[in-house]
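Asks: Output the structure for:
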Amino acid sequence: MIGTRVLSVGHYQPERVVTNAELEKIVDTNDEWIQRRVGIRERRWAGPEETVDILARKAAQDALDKAGMPASDIDTVIVATCSAFDRSPNMAARVADQLKIPNAPATIDINTACSGFPHAIAIAQQAIAFGSTTNALVIGSEKLSDVTDFTDRTTAVLTADGAGAMVLTASEDQQISPVLWGSVPEMGDAVRIERSNDDKFAQNGQSVFRWTTTALPKIAREILERAKVEPEDVGVIVLHQANLRIIEPLARKIGAEQALVATDVTESGNTSAASIPLALSKLMEQTDIPTGTPILMFAFGGGLSYAGQVIQAP
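Replies: Just a heads-up that it's a prediction; the model follows:
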């Protein structure tokens, strides 16, 4: 069976930086409360002209540039998002059009909310494994400012906008582990964006936090077992950037204290499906991560869905 490797990781963030001090003027909150509860100092918001597909295309172009690959070589585009209002044409088709990909690429959108990116990686990997795809562009893109409820102080401080992307290619060896994915259907209402709530993001934060403290370490260890990677060999951990209080303890809980842990939530907020590639791309620009380093990626979100795998650093 054909293997898959990551060629590059790219990202894009809007220019507008929104600090906690600015949020204090919009909702009943303050910097001390936000940082103590979730660890966020600032986040980015996109302008009216920066739609989900525009954010996705800019992150995709960054990833293609880093890979040294022309868009014409891409034969599959997958976009993970939960904040795109338009249903058709989907975001992947729009990105393919904006990139001027000429060769009839497959264009797929998926929505498993914050866990969308690892799901999308797994779908692309399986398409490559069976010969349906050679080069895949996998993108997480969100404009959560469009679905933020600014009357809810518990969620309005979390959400942000941005996009991240990976270029995957067929390989003689397998550099992405089998995905571990699943859901907790009885917690499906814990995180939601529903028409009955004016298409606004809402969540039961306490329920999600309690679930993460007990379930995340066990699932993360199962991902490593499936990847045949020992915790002490993990070089980088990129967890969904939802809450610093969830992210910080994970390495210790799974026995990977030596791992570099992405904490981009502090300056990017929660960007849902975009958070893993966005955080990893920024980390790789800031830090020398040797090629082949095992990177644990793991996300959870609406549904309640989760997914994760281990990739080797490009």
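Asks: drop to CA atoms for contacts and neighbour counts, all remaining ones
Replies: OK.
Asks: quick one: the helices in the stretch 151-300 of the chain?
Replies: Under the criterion DSSP state H, counting those that start in this stretch, the stretch 151-300 of the chain contains helices at 153-156, 205-227, 244-247, 250-253, 265-268, 275-286.
Asks: Next, format those helices as TSV and append mean neighbour count and distance to Gln175.
Replies: Shown next, in TSV, are the helices of the stretch 151-300 of the chain (neighbours: other C-alpha atoms under 10 Å; distance: least, C-alpha to C-alpha, whole Å):
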stretch	mean neighbour count	distance to Gln175
helix 153-156	19	37
helix 205-227	16	10
helix 244-247	19	25
helix 250-253	17	22
helix 265-268	22	27
helix 275-286	22	16
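Asks: Another sequence for comparison is provided below:
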Amino acid sequence: MQGSHIAALGHYQPARILTNDDLASMVETSDEWIRRRTGIATRHIAADDESVTDMAATAASKALAGSGLEPADIGLVTVATCTSIDRSPSTAAQVAARLGIPSPVAFDLNNACAGFCTALACADHALRAGAARHALVIGAEKMSDVTDWSDRSTCVLLGDGAGAAVLSASGDAGVGPVAWGSDPTRSDAVRLVDDWHPHFEQEGQAVFRWATSQLPAIAREACERAGLTPADLAAVVTHQANLRIIEAVVRQLELREDVVIAQDVTDSGNTSAASVPLALSKLTERNAIPSGAPVLLLAFGGGLSWAGQVVTCP
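Replies: Got it, this is the predicted structure:
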């Protein structure tokens, strides 16, 4: 096999929706201020007894059903997350048990918001090497567990959810070569602090400046590695951190006017490693992207880490 492709996608979001007006009753903020600064209108919040594993398994089950494969066909399960409270067994192992996957390689990957694209690249490499024929790649986060609900600069940003992809080995490269890396000197820009009761912190302005100045070049690199230019893309799905960042990045890519730009941040907030597969799954569910069309995935976050690749829409 020369490559892999995304066979199916699935996603899950909790039932509870937290609006900007709800947040305005908790901290000094307003719907107008949040929308203007972030583009976010709502976010989904998991129930107290709803875990990262619960959300990951639901999203993965939908992706597996959509692929037409049996649980026994899956040889690798990886979950990108930075909010799972279970160190062992891994979230991936728990998901495999729930779905009846009998003997996969199962591991979690923590690369914060860049986690799903990083995990997708790792799974693609494994399938190219013949280590498995089918893989489940999941991004799942319960950001509400690490939110400081008294900090108005961060509590307005975060939401919960999961997205999943079934990846299958193929003769064509439906997942393009990854453009990835990190800047460890900026590792404190986005962080979870306090080992026992971690909470999310970030240097918002520094992250905004870095993302808007560096991500366009990384996006072009991912396209170039796939043998394309940004003008060839049908859709762009970036990490859903902030609508202003998304808009600033895509303006610099010289895209066609008909390119679909994921803006799920408006409805879901920042769901960290879940944001890219969540947004992509929603777009494909609505048939917003033609099957077989090239889509740029691009994520960044704590580390400062980044990862991106061009994939073929299932």
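Asks: Fetch the TM-score of the aligned pair.
Replies: After superposition, the two chains reach a TM-score (TM-score structural alignment, normalised by the length of structure 1) of 0.97; 313 aligned residues with a C-alpha RMSD of 1.1 Å.
Asks: Of all the helices of the stretch 151-300 of structure 1, which one comes closest to Ser88 of structure 1?
Replies: Proximity to Ser88 of structure 1, assessed across these by C-alpha to C-alpha, is greatest for helix 275-286 (24.2 Å).
Asks: returning to what we had before: now render the helices of the stretch 151-300 of structure 1 as a markdown table, adding distance to Ile2 of structure 1.
Replies: Formatted as a markdown table, the helices of the stretch 151-300 of structure 1 follow (distance: least, C-alpha to C-alpha, whole Å):
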| stretch | distance to Ile2 of structure 1 |
| --- | --- |
| helix 153-156 | 43 |
| helix 205-227 | 17 |
| helix 244-247 | 33 |
| helix 250-253 | 31 |
| helix 265-268 | 35 |
| helix 275-286 | 24 |
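Asks: And the ones you listed: which comes nearest Ala60 of structure 1?
Replies: Of those, nearest to Ala60 of structure 1 by C-alpha to C-alpha is helix 275-286, at 10.8 Å.
Asks: corresponding residues in structure 2 for the closest one?
Replies: The alignment of helix 275-286 of structure 1 onto structure 2 (TM-score structural alignment) covers residues 275-286.
Asks: Please name the residues that touch Ala135 of structure 2.
Replies: 74-78, 123, 127, 166-168 (C-alpha atoms under 8 Å, 6 or more residues apart in numbering).
Asks: Relative to the whole chain's centre, how far out is the match of helix 275-286 of structure 1?
Replies: 10 Å (C-alpha atoms, centre = their mean, to the nearest Å).
Asks: Same question for stretch 1-13 of structure 1.
Replies: How far stretch 1-13 of structure 1 lies from its chain's middle: 13 Å, per C-alpha atoms, centre = their mean.
Asks: List the buried residues in that stretch.
Replies: Applying a neighbour-count criterion of 16 or more other C-alpha atoms under 10 Å, one finds 2-13 buried in stretch 1-13 of structure 1.
Asks: Could you list the residues in contact with stretch 204-213 of structure 1?
Replies: By C-alpha under 8 Å, 6+ apart, the surrounding residues in contact with stretch 204-213 of structure 1 are 190-191, 246.
Asks: Now render those as TSV, adding distance to Asp65 of structure 1.
Replies: Converted to TSV, the contacts of stretch 204-213 of structure 1 look like this (distance: C-alpha to C-alpha, whole Å):
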residue	distance to Asp65 of structure 1
Ala190	38
Val191	35
Ile246	33
